[in-house]
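Peer 1: Give me coordinates for this.
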Amino acid sequence: MDYAPPPDYAAFLQHQLTQQQAGVASYRLGGAQVWLKRAGPRHGMGRYRVLGAIAGALRLDVLRPIPNLGGRPAIATEVRRLRELAARGLRVPRVLAAQEDGFLMLHLGGPAQHTPSLADEMNAAVNAGPEAVLALWRQGLQALRHVHESGACLSQAFARNLVRCPDGVMGYIDFEDDPAAVLPLPQCQSRDALCFVHSTALYLRMAGALDDARPVWQDWMQACPTAMHAVLAHSIARMGWLRHLPQSRRLGRDLQRARAAHDLLTPHA
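Peer 2: As a prediction, this is how the structure comes out:
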């Protein structure tokens, strides 16, 4: 039986970085599917100062924006975070090789195997009714709890960054920033929860599952560690003004998401 040596990932990365134009691209290498992510242009800090001022005015540190400078710093952060989270036993893409301008990671499924995001799954399940959407939403909450019980947090815990691996396990992607570098862990984990709710509550509303989801959220929040529970309770109380947002589709998806999130987080909305 012929023996095929493992691919030289570092050499492939070094060569392909000089050829690849896109920020992220997929390749077949040694019978596996891999992704190469290259450094993009550095980001300006203006938008972060504005968002930081808004969060400060509302006295909500949990919503304080996490600077992502892009370029080489973002690559270094993502490589470090992927390795740290993998060491905690979390399902994240495995880093195969890395250098300052980019890194190579293994696809979370086999070659050509689809790994849909939780956002895509929930959107597709809306027509199946409230139970189908609620079941997926519960799985997302469980995936967050798994991260938090490991002593970690995500970067942007939106449903688009939670992906379904072929074996059914929920994986996590997109780690260009590190909230724990600027916020205490209870605030980082509360931020995860609020980002998740913001990105999923509208699917629950569309499926008619919002009322059933509300006690699920309350139970999940009650089971949080004391410090995290306190941060969430304070944040939700400060966000009460969201109830004044209209639900009209004409005012855009973002406002719809914010209003649906408020109605989910508030026991008697």
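Peer 1: Could you use CA atoms for every contact and neighbour count after this?
Peer 2: Will do.
Peer 1: element containing the residue most central in space within the chain, please.
Peer 2: The geometric centre of the chain, computed from its C-alpha atoms, lies nearest to residue 157 (Cα atoms, centre = their mean), at 2.8 Å. Remark: residue 157 resides in no helix or strand, with elements defined by DSSP states H and E.
Peer 1: who touches it in this structure?
Peer 2: For residue 157, the residues meeting the contact criterion (Cα atoms under 8 Å, 6 or more residues apart in numbering) are 191-193, 195-196.
Peer 1: Can you tell me which of those has the most neighbours?
Peer 2: Looking at the contacts of residue 157 with neighbours defined as other Cα atoms under 10 Å, the largest count falls to residue 191 at 27 neighbours.
Peer 1: let's see this one next to it:
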Amino acid sequence: MVEPIVIEGQRAWLKQYGAGSRALALGLLSFVARRFQLDALRPPPHRGGDAARETEARRLGELQAQGINVPSVIGSGHAALVLEDNGSSFNTCLRQADDAGRDRLVAAAMDAIAQAHQRGAYFGQPLPRNLTWDGEKVGFIDFEEDPLEVMDLAQAQARDWLMFGYGVAKYYEQRPQQLQAMMAAAMDTAQAPVREHAHALTGRLQRLARASMKMGRSARALAHAIIIVHGATTLGVLMVLAVCADFLADGQLDILELFT
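Peer 2: Got it, this is the predicted structure:
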């Protein structure tokens, strides 16, 4: 749970970590990822309480040392951190922007991810809801899990692109070529293993993409995203990723509503 607080006139955020668990669901997701060679989708351990707090504090420290725009830890307690504010919700900014504004925001986020990767950084879940915008810089939040516990750096960076692509695809349903062009440009700086891994994953999901084109609007958007990012030789696995990200976000498979 995260809630805003005020410290000496400045807004901050109190993040409290509940219990972990989800062992059965995480085990199932891990089995699927291994079975179909979707290594970038293997779920890292989802801890709770003080273990989650320690993971996030460590990850924030590592990313700050790499020059990444993440919030500083300004206090801690039992299963809780107090974090500085580093901008408005990126998701809200995307919803409120017009097409040109969205292109600028998405391009800025892609550039921030690409630059971070060049420094050896990785994120885990850079979905729009886990990004911030202060009018000039993109920021990153939510690091209670560590993908490097179950994959290597190239796979973790490929996972970042997959997550981000899934998160922004819905804003480009009518302009898929624009998103593909931006993705291709952003991935020019990625290491070859990252591009190759992401492209291979996307290729394995082409059949799922074609089947999803016959479903509802949200499913079609996911299908478009798979096709777009495969064409950009970058992202992929968005159908399975959608399930993983959806469940890991709140413990519920909201995506099942796509099929009703």
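Peer 1: can you give me the helices in the stretch 101-250 of structure 2?
Peer 2: Along the stretch 101-250 of structure 2, counting by DSSP state H, counting those that start in this stretch, helices occupy 153-169, 176-186, 192-204, 206-212, 217-231, 238-250.
Peer 1: Which one, of those helices, ends up nearest to residue 132 of structure 2?
Peer 2: Between residue 132 of structure 2 and these, the shortest gap by Cα to Cα is with helix 153-169, which sits at 13.2 Å.
Peer 1: What angle do helix 192-204 and the closest one make with each other?
Peer 2: Here helix 153-169 of structure 2 runs at 50 degrees with respect to helix 192-204, directions being taken by axes from the mean of the first three to the mean of the last three Cα atoms, to 10 degrees.
Peer 1: And helix 153-169 of structure 2 against structure 1, how far off on average?
Peer 2: Its matched residues in structure 1 lie on average 0.4 Å from helix 153-169 of structure 2 after superposition (mean Cα distance after the TM-score superposition for structure 1).
Peer 1: Read off where that helix ends up in structure 1.
Peer 2: Mapped onto structure 1 using TM-score structural alignment, helix 153-169 of structure 2 spans residues 185-201.
Peer 1: show me where structure 1 has strands.
Peer 2: Ranges of strands in structure 1, per DSSP state E, are 24-29, 32-38, 95-99, 102-106, 162-164, 170-172.
Peer 1: which bit of structure 2 covers the last one?
Peer 2: Per the alignment by TM-score structural alignment, strand 170-172 of structure 1 matches residues 138-140 in structure 2.
Peer 1: With structure 1 overlaid, how far apart is that stretch on average?
Peer 2: Its matched residues in structure 1 lie on average 0.4 Å from stretch 138-140 of structure 2 after superposition (mean Cα distance after the TM-score superposition for structure 1).
Peer 1: So which bits of that stretch are buried?
Peer 2: Of the residues in stretch 138-140 of structure 2, those buried under the neighbour-count criterion (16 or more other Cα atoms under 10 Å) are 138-140.
Peer 1: what's in contact with it?
Peer 2: By Cα under 8 Å, 6+ apart, the residues outside stretch 138-140 of structure 2 that reach it are 68-71, 86-87, 108-109, 112, 126, 130-133.
Peer 1: hmm, 7 Å instead?
Peer 2: Around stretch 138-140 of structure 2, the neighbours that count as contacts under Cα atoms under 7 Å, 6 or more residues apart in numbering are 69-70, 86, 108-109, 112, 130-133.
Peer 1: So what does residue 90 of structure 1 match up with in structure 2?
Peer 2: For residue 90 of structure 1, the equivalent position in structure 2 is taken to be residue 68, counting by TM-score structural alignment.
Peer 1: what's the closest non-adjacent residue to that match?
Peer 2: Counting by Cα to Cα, 6 or more residues apart in numbering, residue 116 is the residue found nearest to residue 68 of structure 2 once chain neighbours are left out, at 6.5 Å.
Peer 1: Next, count neighbours for the one you found.
Peer 2: The local packing count at residue 116 of structure 2 equals 19, with neighbours defined by other Cα under 10 Å.
Peer 1: Kindly report the same for residue 35 of structure 2.
Peer 2: By other Cα under 10 Å, neighbour count at residue 35 of structure 2 equals 10.
Peer 1: Identify the residue of structure 1 aligned to residue 86 of structure 2.
Peer 2: In structure 1, the residue paired with residue 86 of structure 2 according to TM-score structural alignment is residue 108.
Peer 1: do you know how far its match is from residue 122 of structure 1?
Peer 2: Note on residue 108 of structure 1: its distance to residue 122 of structure 1, by Cα to Cα, to the nearest Å, is 20 Å.
Peer 1: ok, back up a step: how much space between the residue nearest to the centre of structure 1 and residue 241 of structure 1?
Peer 2: In this structure, residue 157 of structure 1 and residue 241 of structure 1 are separated by 23 Å, where distance is defined by Cα to Cα.
Peer 1: again with residue 117 of structure 1
Peer 2: Residue 117 of structure 1 sits 30 Å away from residue 241 of structure 1 when distances are taken as Cα to Cα.
Peer 1: Of those two, give the one with the bigger neighbour count.
Peer 2: Counting neighbours by other Cα under 10 Å for residue 117 of structure 1 and for residue 241 shows that residue 117 has the greater number, 21 against 11.
Peer 1: I'd like to know how far the residue lying closest to that one once chain neighbours are set aside sits from residue 121 of structure 1.
Peer 2: Among residues not flanking residue 117 of structure 1 along the chain, residue 163 sits closest, at 4.1 Å (Cα to Cα, 6+ apart). Using Cα to Cα, we find residue 163 of structure 1 at a distance of 9 Å from residue 121 of structure 1.
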